[in-house]
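*Asks:* Sequence below, structure please.
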Amino acid sequence: MGIKVSAPTPVVSVKPVVLPAPGREEDLQVRVSAPASGSELPIIVFSHGFGLSMGSYDPLVDFWASHGFAVIQPTHLDSKTLNLPPDDPRTPLIWRIRVEDMKRILDRLDLIEASVPGLSGRLDRGRIAVAGHSWGGQTASMLLGARVLDPEGEPGEDMSDSRIKAGVLLATPGKGGADLSPFAAEYFPFMHPSFAKMSTPTLVVAGDHDQSPLSTRGPDWFTDPYFLSPGSKSLLTLFGAEHSLGGIHEYNAKETTDENPERVAALRALAWAYLRTALYPEDHAWPAACEELMSTSNPLGRVECK
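*Replies:* Model (predicted):
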């Protein structure tokens, strides 16, 4: 399957770009990957899954940057590269600090531009998307309007950001309560999201073989951000995909249980097409990509929209 995308261009990738973060007790390190040429570059701020870092997700980041996006990746405090001890007082707050990391990036785009040779003045501040995988998906969802429910079931603080115009949620956990496994309920009290106010246009991506130990439900748990949110949404269900969706977090990663380069290629192209249309409504890349996905006799997945 060959989804039509723009011609690839050379990419410049710089890390670490260090953003001062008073109160975080650890300055925020980010990686910036962007086309070596071109102006008015749309932006993707990408939140990694548990334990990973700004150095992860090259199969996605390399593609998106070579096809016109500036991709900015923070290293959150849960990253194994930082070795934060479990009893660190920040640990229970990491879910919030993750969202603050993403907002800090948006607040410091001037510094980020100045820190990357040749990037100054080339970012389009009016076309910003967020994306994230797994826990990073929950982080991104809060910038799109999702909230964490308190113990009484009431929505917590609204941490959405109006600068975000679209989102891509990859294998993002669904609702909590009785849908959580006993382990998740005990150790992850923040895993009680409400998507009722998540109105920003979003592509939700789920694998139909993604059986999580964090939930008592099956793979449909990861479709909750689509079915339980209002507004313009699209759901891409990938056939045969488990939690790594074919291997999105690293090239040839040993821990990938469902390695499938063709699936990864389709996913990153479809996400690119979705964001092109979401950020540039005159661009018909997304409907064209959906048509191409379903035009084969053995499609890799299906798309539904609302």
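
*Asks:* rest of the way, CA atoms for contacts and neighbours
*Replies:* Noted.

*Asks:* Where do the helices of this structure begin and end?
*Replies:* 58-66, 94-107, 109-115, 135-144, 182-187, 224-227, 261-279, 285-294 (DSSP state H).

*Asks:* which of the ones you listed is buried the deepest?
*Replies:* helix 135-144 (a mean of 28; mean count of other CA atoms under 10 Å).

*Asks:* Let me see the contact set for residue 141.
*Replies:* Shown in contact with residue 141 (CA atoms under 8 Å, 6 or more residues apart in numbering): 167, 169, 198.

*Asks:* measure it to residue 226 for me?
*Replies:* According to CA to CA, to the nearest Å, residue 141 stands 11 Å off from residue 226.

*Asks:* To compare against the first, here's the next sequence to fold:
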Amino acid sequence: MSPVVLDVPGRPVDLQVKVSAPTEGVGLPILLLSHGQGYSNHLSSLNGYAPLANHWAEQGFVVLQPTHLSSRSLNLPATTPGAPMFWRERAEDMSHVIDRLDEIEKVVPQLQNRWDRTKIAVVGHSMGGHTASLLLGMKTEGVSLRDDRIKAGVLLGATGRGDAVTDVVKENYSFMQTVDFSEMTAPALVVAGDADASEHLTTMGPDWHADPYHLAPGPKDLLTLFGAEHGFGGVSGYDVAETTDESPERVAVVQQLTTAYLRGQLLGTTDWQDVATEQGRIESK
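*Replies:* Model prediction:
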């Protein structure tokens, strides 16, 4: 169902959410999916990340995808408070979605008595990883936006330490210099590509994206994918031209391992590390 429209007081535009869910089953856990940025107009919105959202819904999750204010599809004026990345508002979007599950259920009555509102996780890619980190306990500019209703998270190519960002980031996205992972205590799977240099963001190379694992307290898991760049084979959309490491096989690994991890955290039914892969290595603490 898309879009489910939520009127949030004070927000420049309504909060639009896409809901993907299996047609059968009860006790369904909930995944909040935070999009990244990029040059495409609609991948950074509720219309992106179909390879992940569709797979997770097929595997028994209710996937909720908001369009954040930073989306190119909205094209908000540069003078809008919080522009251009709206880092605070992005995290607040997710808490608003949890607050308004009753309204979402009215629009999508097929979910009535079928989802488990006590089992919520957040997943984010790139800038969405920053958003997910905030909800899991990371601080930015000394601000905590942690939402304890969120039990676990998956961070795909997320942002790292603030003293290893480029001059472009310092000039345009200074909030990324002030990240503090020391209180990000919620369980999380950090997914990083060993070829994801992200030279426009960091001077540290691929290791920067593993910072949420190394700098945050446990319990944390790190999945390092061999040869993966920032698109992880194409997770942001089917046949996306800006994917620099096109690989359906790599996308399948991300699908399978994240599903197993999220099932383990929310349902306690799967030891996700038993899912074998030759495309990466796993560390835990």
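
*Asks:* Would you mind reporting the TM-score between them?
*Replies:* Overlay of the two chains. TM-score (TM-score structural alignment, normalised by the length of structure 2): 0.95; 278 aligned residues with a CA RMSD of 1.1 Å.

*Asks:* Inside strands: which ones of the contacts of residue 141 of structure 1?
*Replies:* 167, 169 (DSSP state E).

*Asks:* Neighbour-wise, which one of the contacts of residue 141 of structure 1 leads?
*Replies:* Neighbour counts for those, by other CA atoms under 10 Å, peak at residue 169, which reaches 31 neighbours.

*Asks:* What's it aligned with over in structure 2?
*Replies:* In structure 2, the residue matched to residue 169 of structure 1 (TM-score structural alignment) is residue 155.

*Asks:* From residue 83 of structure 2, how far out is that match?
*Replies:* Counting by CA to CA, the gap from residue 155 of structure 2 to residue 83 of structure 2 is 23 Å.

*Asks:* Please determine how far the residue mapped onto residue 181 of structure 2 from structure 1 is located from residue 173 of structure 1.
*Replies:* Under the alignment (TM-score structural alignment), residue 181 of structure 2 pairs with residue 195 of structure 1. Distance from residue 195 of structure 1 to residue 173 of structure 1, counting by CA to CA: 11 Å.

*Asks:* Please enumerate the shared neighbours of the two.
*Replies:* residue 225.

*Asks:* Who has more neighbours out of those two?
*Replies:* Using other CA under 10 Å as the criterion, residue 195 of structure 1 and residue 173 rank with residue 173 on top: 28 against 24.

*Asks:* contacting residues for the closest residue to that one other than its chain neighbours?
*Replies:* Ranked by CA to CA, 6 or more residues apart in numbering and with sequence neighbours excluded, the top spatial neighbour of residue 173 of structure 1 is residue 222, at 5.3 Å. Taking CA under 8 Å, 6+ apart, we find residue 222 of structure 1 in contact with 171-174, 205-207.

*Asks:* before we move on, what about residue 74 of structure 1?
*Replies:* Residue 74 of structure 1 neighbours (CA under 8 Å, 6+ apart): 28-31, 46-48, 53-54, 101-102.

*Asks:* ok, now residue 219 of structure 1?
*Replies:* By CA under 8 Å, 6+ apart, the residues touching residue 219 of structure 1 are 206-212.

*Asks:* cool, residue 134 of structure 1 as well?
*Replies:* By CA under 8 Å, 6+ apart, the residues touching residue 134 of structure 1 are 48-50, 170-173, 243.

*Asks:* Reformat these as a markdown table; add distance to residue 78 of structure 1.
*Replies:* Formatted as a markdown table, the contacts of residue 134 of structure 1 follow (distance: CA to CA, whole Å):
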| residue | distance to residue 78 of structure 1 |
| --- | --- |
| 48 | 10 |
| 49 | 9 |
| 50 | 6 |
| 170 | 18 |
| 171 | 18 |
| 172 | 17 |
| 173 | 17 |
| 243 | 19 |
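
*Asks:* just the buried members of the residues you listed?
*Replies:* By neighbour count, with 16 or more other CA atoms under 10 Å, these hold 48-49, 170-173, 243 as buried.

*Asks:* Columns distance to residue 269 of structure 1 on top of these, output as a markdown table?
*Replies:* Listed next are these as a markdown table, based on distance: CA to CA, whole Å:
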| residue | distance to residue 269 of structure 1 |
| --- | --- |
| 48 | 19 |
| 49 | 20 |
| 170 | 14 |
| 171 | 17 |
| 172 | 19 |
| 173 | 23 |
| 243 | 18 |
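
*Asks:* hang on, the earlier thing: looking at the contacts of residue 74 of structure 1, which is nearest residue 187 of structure 1?
*Replies:* For the contacts of residue 74 of structure 1, the minimum distance to residue 187 of structure 1 (CA to CA) is 19.6 Å, reached by residue 48.

*Asks:* which part of structure 2 lines up with the longest strand seen in structure 1?
*Replies:* In terms of residue count, the longest strand belonging to structure 1 (DSSP E) is strand 123-133. Mapped onto structure 2 using TM-score structural alignment, strand 123-133 of structure 1 spans residues 115-125.

*Asks:* Spatially central, which residue of structure 2 would that be?
*Replies:* Nearest to the mean C-alpha position of structure 2, by CA atoms, centre = their mean, lies residue 124 at 0.9 Å.

*Asks:* For that one, which residues are in contact?
*Replies:* Taking CA under 8 Å, 6+ apart, we find residue 124 of structure 2 in contact with 33-36, 130-132, 154-156, 158.
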